[in-house]
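**Student:** Provide a 3D model corresponding to the input given below.
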Amino acid sequence: MELKNAVAVVTGANRGLGRHLAVQLVGRGAKVYGAVRRPETMEVPGVIPLQLDVLDEVSVQEAARAASDATLLINNAGISTGATLMRGDVAEVRREMETNFIGPLTATRAFAPVIEGNGGGAVLNVLSALSWFHPAALGSYAASKAAAWALTGATRDELAPRGIAVSALHVGYMGTDMAADVPADQKVAAADVATQALHGIETGLPEILADETSRYVKQGLSAAPRPNAG
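**Tutor:** Take a look at the predicted model:
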């Protein structure tokens, strides 16, 4: 997909990876909507603020009507609560699943007809190495990203006949607020991840593995599960 003159909607574009994606898209000549819950926080030069709350279907539908020229949707908005599946607050588990899985699903359902009507384009889902690796301490987050990986594969097949390519971006730790407590030498720069993501969209990659962690975890998918204790 050619990004020059593309019309992109980036959810969660006011900070972190989303902000880098928005900045770089503008630099490549795209028109960019920064889709955020509070438009007044969207201060990236050249980016059009767009009110969108991924937990509110009405908000998403209204955003799709407002950005009626969109050809690219980047589902970047997400949360990590740190909840475990056995001991974590079920409300937090539910909120994580609704934000990281139902949110991208709702946005994709709303924007797919728009993108199709504009001649086709692409959807990028920002996922994680934890789509494939599921540590107990991050069970809720991993489950939500695993669900989003399944969403990506299923919608890729469903939307291909409509001229819409669907890709997944996988990364371990990035230099963002979500990984603030992780040592710097274990993190990849968010700007570098954004560059790889946009290159992947341009070249039509179905999966974009942005760091060594995601490549290592992906290679291990064929390994046998660990035996149950006991």
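**Student:** contacts, neighbours, all on C-alpha from now
**Tutor:** Will do.
**Student:** what's the longest helix in this protein?
**Tutor:** Secondary structure of the chain per DSSP state H: the longest helix is helix 139-159.
**Student:** I'd like the next helix or strand past that one.
**Tutor:** The first helix or strand that comes after helix 139-159 along the chain, using DSSP states H and E, is strand 164-170.
**Student:** Please generate a structure for the following sequence too, so the two can be compared:
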Amino acid sequence: MDLKQAVVLVTGGNRGIGKALVAEAVARGARKVYAAARDPRTVTAPGVHALALDVTDPGSVRRAAEQTGDVTVLINNAGIYVGASLLTGDLAEVRREFETNFYGPIAVTRAFVPQLLAGGGGRIVNVHSALSWVAFGQSYSATKAALWSASDAVRLELAPQGIGVTGLHVGYVDTDMAAAVDAPKISPEAVAAQVFDAVEQDRDEVLADDTSRGAKQSLSADPAQRYAAMAG
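**Tutor:** Take a look at the predicted model:
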């Protein structure tokens, strides 16, 4: 893909990884960049189009699609962390996390795929997590595992129509969401650079750090070994 001809939309484009993705798209010369957020006034990046979008609100998703029409690269980045116990946590909070992290990207993808098709194809990027593959995040991990599986399903469905799907897996990123975590973190800028490398090279997966690479390798281990390691 030639990013200089691309029109990029980033959900959750006002902070964290999303803000870095917006800046990277601008730096690489994308033809147009939409930074979507629930409150577009929080989008401060120069040279971008701020767009009101709440991924959990069907009306907001529909209006955002109506206000654009030219998107060729869709990045489903918006997400929240609740991390509730699936057994004892507040079920309303678990549902809220799924509405944002799973159903949100599905709804946005359904709304914007017609634009990608009208442009002759394009690429969707879904922000998964290393926690798609390990259960430390409890309900959060479940939402990201579901999105990982959905990305595979959507990839198979859209490939014959010229639309690719890239999944980003990454561990702790140096953003507000992980501010309280005392562990090695990758910068959001380094993540964004790897994402757009993958977009330009039409790659389907980004393993952005050692944590995500190790998590993927663990999938081939015996389940008893995997869960013993997580319990430890």
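**Student:** picking up where we left off before, just the buried positions in the longest helix of the first structure, please.
**Tutor:** 139-149, 151-152, 155-156, 159 (16 or more other C-alpha atoms under 10 Å).
**Student:** doesn't residue 70 make contact with residue 115 of the second structure?
**Tutor:** Yes - in this structure, residue 115 of the second structure is within contact of residue 70 by C-alpha atoms under 8 Å, at 5.9 Å.
**Student:** Show me the helices in the first structure, by range?
**Tutor:** Remark: helices assigned in the first structure by DSSP H are 16-27, 57-66, 90-97, 103-117, 139-159, 190-203, 212-219.
**Student:** Please look at residue 72 of the first structure and residue 121 and confirm they touch.
**Tutor:** Yes - Residue 72 of the first structure lies in contact with residue 121 (C-alpha under 8 Å); the separation is 5.7 Å.
**Student:** For residue 10 of the first structure, which residues are in contact?
**Tutor:** 18, 21-22, 32-35, 73-76 (C-alpha atoms under 8 Å, 6 or more residues apart in numbering).
**Student:** From residue 195 of the first structure, how far out is it?
**Tutor:** 14 Å (C-alpha to C-alpha, to the nearest Å).
**Student:** and if you look at residue 89 of the first structure?
**Tutor:** 36 Å.
**Student:** again, but for residue 63 of the first structure
**Tutor:** Distance of residue 63 of the first structure to residue 195 of the first structure, computed by C-alpha to C-alpha: 26 Å.
**Student:** and for residue 72 and residue 121 of the first structure, which residues touch both?
**Tutor:** residue 115.
**Student:** ok, the residue most central in space within the first structure - contacts?
**Tutor:** By C-alpha atoms, centre = their mean, the first structure has its centre lying nearest to residue 126, at 2.3 Å. Residues near residue 126 of the first structure by C-alpha under 8 Å, 6+ apart: 74-76, 168-170.
**Student:** Quick one: the residues you listed as TSV, columns for distance to residue 224 of the first structure and neighbour count too.
**Tutor:** Listed next are the contacts of residue 126 of the first structure as TSV, based on distance: C-alpha to C-alpha, whole Å; neighbours: other C-alpha atoms under 10 Å:
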residue	distance to residue 224 of the first structure	neighbour count
74	33	27
75	31	27
76	31	25
168	24	27
169	25	26
170	22	26
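**Student:** which of those does the second structure keep?
**Tutor:** Contacts conserved in the second structure for the contacts of residue 126 of the first structure, counting by both residues aligned by TM-score structural alignment, their matches' C-alpha atoms under 8 Å: 74-76, 168-170.
**Student:** Closest one to residue 227 of the first structure out of the buried residues of helix 139-159 of the first structure, please.
**Tutor:** residue 139 (18.4 Å; C-alpha to C-alpha).
**Student:** So the residue lying closest to the closest one once chain neighbours are set aside versus residue 96 of the first structure, what's the distance?
**Tutor:** The shortest distance from residue 139 of the first structure to any non-neighbouring residue, by C-alpha to C-alpha, 6 or more residues apart in numbering, is to residue 84 (4.9 Å). Per C-alpha to C-alpha, residue 84 of the first structure is found 11 Å from residue 96 of the first structure.
**Student:** joint contacts of the two?
**Tutor:** Common neighbours of residue 84 of the first structure and residue 96 (criterion: C-alpha under 8 Å, 6+ apart): residue 140.
**Student:** Those two: which is more packed in?
**Tutor:** Legend: neighbour count by other C-alpha atoms under 10 Å for residue 84 of the first structure and residue 96, higher for residue 96 (25 against 19).
**Student:** so that one sits right up against residue 138, yeah?
**Tutor:** No - contact criterion C-alpha under 8 Å: residue 96 of the first structure and residue 138 do not qualify, at 11.1 Å.
**Student:** on average, how far is stretch 57-65 of the first structure from the matching bit in the second structure?
**Tutor:** On superposition with the second structure, the mean distance recorded for stretch 57-65 of the first structure (mean C-alpha distance after the TM-score superposition for the first structure) is 1.1 Å.
**Student:** got a list of contacts for that stretch?
**Tutor:** 35, 50-54, 106-107, 110-111, 114.
**Student:** most surrounded residue in those residues?
**Tutor:** Within these, most neighbours by other C-alpha under 10 Å means residue 35, with 31 neighbours.
**Student:** Thank you, goodbye.
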